[in-house]
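K.L.:
Predicted structure and sequence below. I'll ask about it afterward.
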Amino acid sequence: MTTKGPISQFVTEHYKHFNAATLVDAAKAYEQQLEQGNKMMITLAGAMSTAELGKSLAEMIRQDKVQIITCTGANLEEDIMNLVAHSHYRRVPDYRDFTPQQEWDLLEQGLNRVTDTCIPEEEAFRRLQKHIFEIWKAAEEAGERYLPHEYMYKMLLSGVLEQYYEIDPKNSWMLAAAEKNLPIVVPGWEDSTMGNIFASYCLKGELKPSTMKSGIEYMTWLADWYTENTQDNGIGFFQIGGGIAGDFPICVVPMLYQDMERTETPFWSYFCQISDSTTSYGSYSGAVPNEKITWGKLDIKTPKFIVESDATIVAPLIFAYLLGW
């Protein structure tokens, strides 16, 4: 094992109790999973791409610290938007004091606010729209169908966006994933800006819905991938936030052994969730890991961690530890 850098040494020395201690425990257990030859899935909910998680996640991908990612459609596209339009983003640290009129003024300026960061619609969405439409259309005319992330990979690897790059490309996790052809699952992709744009072309008769592969096809692909990759080793589950990005892929295990009756299907070998959701009634994001035992997702012996804190703070620290920073 390589010598840990100053960030790792700091958290190891100072993060001794409560959520801080759980952060270190989860990071060490993640590292042990990889050392044992297990693979790891990272799931991204929230606005982690707009929070520029790519600064650490891209290196995690390059160093094989993650073998598959599940993310929302927003995280899939917003990393690329940051890649091509970063200088046009606007930070508004006083957003908590905004009046409805000030929010309306942002809309009229083409600035879509995500907490304290405004995404520039014209520079971000529109710079991508022309190029992704051409890729969608070309596939349809060739009688081909792909999953949402595969179209994004085609666009990134084609080089058509290089003219727009506004950050160091090494900080784009989507570009790192495309270059590695990392498996990605994007449940509920329709609930994203690009999903809405695709739907608009379908409404105008310029594209067919069938040109885009569906969420069911993501699940059937994931079922095959999980089965193949658990023949000799386990797969861990590192969940950032909650929602569909976490709930969709974790369900592949009970689906395989309950619905497919493949009783030899192993449980996830590790589980960690970073969430600021409080334990609540009926909320998946607020469910403690033990609840997942009753749904056939985790084993009694599965290492389980929940860091009840802001993922924009916690995830980069855990990634830094894993990268030896």
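P.N.:
Now that the structure is in, tell me what you want to look at.
K.L.:
use CA for all of it now, contacts and neighbours both
P.N.:
Noted.
K.L.:
Do you have the helices of the stretch 51-200 of the chain handy? List them.
P.N.:
Secondary structure of the stretch 51-200 of the chain (DSSP state H, counting those that start in this stretch): helices located at 54-62, 73-85, 100-108, 121-141, 148-158, 173-180, 193-203.
K.L.:
how about CSV for these, with distance to residue 307 and mean neighbour count added?
P.N.:
Formatted as CSV, those follow (distance: least, CA to CA, whole Å; neighbours: other CA atoms under 10 Å):
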stretch, distance to residue 307, mean neighbour count
helix 54-62, 18, 21
helix 73-85, 21, 24
helix 100-108, 32, 12
helix 121-141, 33, 17
helix 148-158, 29, 18
helix 173-180, 23, 21
helix 193-203, 30, 16
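K.L.:
Alongside the first one, take a look at this:
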Amino acid sequence: MSELSKYLRGPRIAPKPITKGVLADDLIDSTFFAYNAGKLARGCRLFVDKMLADDATVGLSIAGAMTPAGLGVSTLSPLIQAGFVDWIISTGANLYHDAHFGLGLALHQGSSEWDDTKLLDDGVIRIYDVVFPYDVLLSTDAFIRRILEEPPFQKTMGTAELHHLMGRYLAEREDKLGLQDTCLLTVAYRAGVPIYVSSPGDSSIGMNVAALWLDEKGPTIDVSRDVNETASIVYDAKRRGGQSAVLIFGGGSPKNFLLQTEPQIQEVLGLPEAGHDYFLQFTDARPDTGGLSGATPAEAVSWGKIDPS
């Protein structure tokens, strides 16, 4: 064969031994060549080389039980503090369970094999292999209801304002407990990064808002404000000549709420736009089931959510 096949022009797989003290970027470049590791390496390069450009606005969506496992503090908060994330869509559950850490409440490693009827008898809650006392829920609920009765919450607001105010009160509690940056709400509050929830009633935070509503107390959540605010973040970034990037952990409602900003701009408001510029998703969902969680960026192109260029 006189000329190398076009299929053999990719980088050569030339692994190096993993040694003591290897840095994360060296590990990815020198050992992550194929299978899901290869995809992860390409994702890392996309994030660093393209999505972190000065003119790129990065939206992050969070689904699945990330924060009970400690991934809020260990993984997501550093992204916010480094200035790598500009706005966030989360499930309410991730914010609620992350608040346990801000209140100094303990979650423990457990086992997914334990008998749940015995856990119920012992007053222990299980999230796969994470366990904690039922009192953790009651203490968190009591804190949320108490702050939601404060004057700043007695009005109609979007979820970004709700979570900003919650972050302020949680930061005050952290200070009293001698803690620092123990949950997403406090980190985002200090960084000025808005956090939206796509389904405000679908979590214990929303349940406590609903309980106070029965007594004509607390905030009224305006979901239309959230739809328009998130679309305006994307439209403003693109109109200023910048780019929009989406970083997706999991899928579900937060993923859709993040991506629907483009159909809101183009399809509903009738404004000229081409879609988000960069799409990076980490998920265990499959595309062949038809659910959005596993839907590929190629499919999103057909909706106008992603710019094909």
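P.N.:
Looks like it arrived, so ask away. Bear in mind that the values here come from a model prediction, so they are computed numbers and not experimental data.
K.L.:
Let me see the TM-score of these two.
P.N.:
Once superposed, chain against chain, the TM-score is 0.83 (TM-score structural alignment, normalised by the length of structure 2); 285 aligned residues with a CA RMSD of 2.4 Å.
K.L.:
re the thing from before, okay if I get the helices of the stretch 51-200 of structure 1 as TSV plus distance to residue 229 of structure 1?
P.N.:
Output for the helices of the stretch 51-200 of structure 1, formatted as TSV (distance: least, CA to CA, whole Å):
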stretch	distance to residue 229 of structure 1
helix 54-62	18
helix 73-85	24
helix 100-108	46
helix 121-141	30
helix 148-158	21
helix 173-180	17
helix 193-203	30
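K.L.:
Indicate which one of those helices is closest to residue 9 of structure 1.
P.N.:
Residue 9 of structure 1 sits nearest to helix 54-62 of all the helices of the stretch 51-200 of structure 1, at 17.2 Å, using CA to CA.
K.L.:
Can you give the distance from the closest one to the centre of its chain?
P.N.:
12 Å (CA atoms, centre = their mean, to the nearest Å).
K.L.:
That helix packs against which elements?
P.N.:
helix 173-180, helix 311-323 (3 or more CA pairs under 8 Å, 6 or more residues apart in numbering; DSSP states H and E).
K.L.:
what angle sits between that helix and helix 311-323?
P.N.:
40 degrees (axes from the mean of the first three to the mean of the last three CA atoms, to 10 degrees).
K.L.:
you'd agree residue 296 of structure 2 is up against residue 287?
P.N.:
Yes: between residue 296 of structure 2 and residue 287 a contact is recorded at 6.7 Å, counting by CA atoms under 8 Å.
K.L.:
tally of neighbours for the aligned residue in structure 1 for residue 87 of structure 2?
P.N.:
Aligned counterpart of residue 87 of structure 2 in structure 1: residue 68 (TM-score structural alignment). The burial count assigned to residue 68 of structure 1 is 22, neighbours taken as other CA atoms under 10 Å.
K.L.:
Residue 243 of structure 2 too?
P.N.:
Residue 243 of structure 2 has 23 neighbouring residues, counting by other CA under 10 Å.
K.L.:
Out of the helices of the stretch 51-200 of structure 1, the one nearest residue 92 of structure 1 is which?
P.N.:
For those, the distance to residue 92 of structure 1 is smallest for helix 100-108, at 10.5 Å, taking CA to CA.
K.L.:
Now do that closest one and helix 121-141, the angle between them.
P.N.:
Going by the same axes, to 10 degrees, helix 100-108 of structure 1 makes 50 degrees with helix 121-141.
K.L.:
List the contacts of helix 100-108 of structure 1.
P.N.:
The contact list for helix 100-108 of structure 1 (CA atoms under 8 Å, 6 or more residues apart in numbering) reads 112-113.
K.L.:
Would you mind measuring from the closest residue in space to residue 235 of structure 2 that isn't next to it in sequence to residue 279 of structure 2?
P.N.:
Residue nearest to residue 235 of structure 2 in three dimensions, not counting chain neighbours: residue 265, with 7.2 Å by CA to CA, 6 or more residues apart in numbering. To residue 279 of structure 2, residue 265 of structure 2 is 18 Å away according to CA to CA, to the nearest Å.
K.L.:
list the contacts for the counterpart of residue 138 of structure 1 in structure 2?
P.N.:
By TM-score structural alignment, residue 138 of structure 1 lines up with residue 150 in structure 2. Going by CA under 8 Å, 6+ apart, residue 150 of structure 2 touches residue 218.
K.L.:
From residue 107 of structure 1, how far out is the residue located most distally from the centre of structure 1?
P.N.:
What lies farthest from the middle of structure 1 is residue 101; by CA atoms, centre = their mean that is 32.8 Å. Residue 101 of structure 1 is 10 Å from residue 107 of structure 1, where distance means CA to CA.
K.L.:
Could you do residue 38 of structure 1 as well?
P.N.:
46 Å.
K.L.:
cool, and residue 165 of structure 1?
P.N.:
Separation of residue 165 of structure 1 from residue 107 of structure 1 (CA to CA): 24 Å.
K.L.:
And residue 66 of structure 2? What does it align with in structure 1?
P.N.:
Checking TM-score structural alignment: residue 66 of structure 2 goes with residue 48.
K.L.:
Its match: what's it in contact with?
P.N.:
Counting by CA under 8 Å, 6+ apart, residue 48 of structure 1 has contacts 75, 312.
K.L.:
And residue 53 of structure 2, what's its match in structure 1?
P.N.:
In structure 1, residue 53 of structure 2 lines up with residue 35, judged by TM-score structural alignment.
K.L.:
Now do stretch 194-205 of structure 1: distance to the chain's middle.
P.N.:
23 Å.
K.L.:
I misspoke; the intended subject was stretch 204-218 of structure 2.
P.N.:
24 Å.
K.L.:
what about residue 43 of structure 2, which SS state?
P.N.:
Using DSSP: H, G, I helix; E, B strand; the rest coil, the secondary structure recorded for residue 43 of structure 2 is helix.
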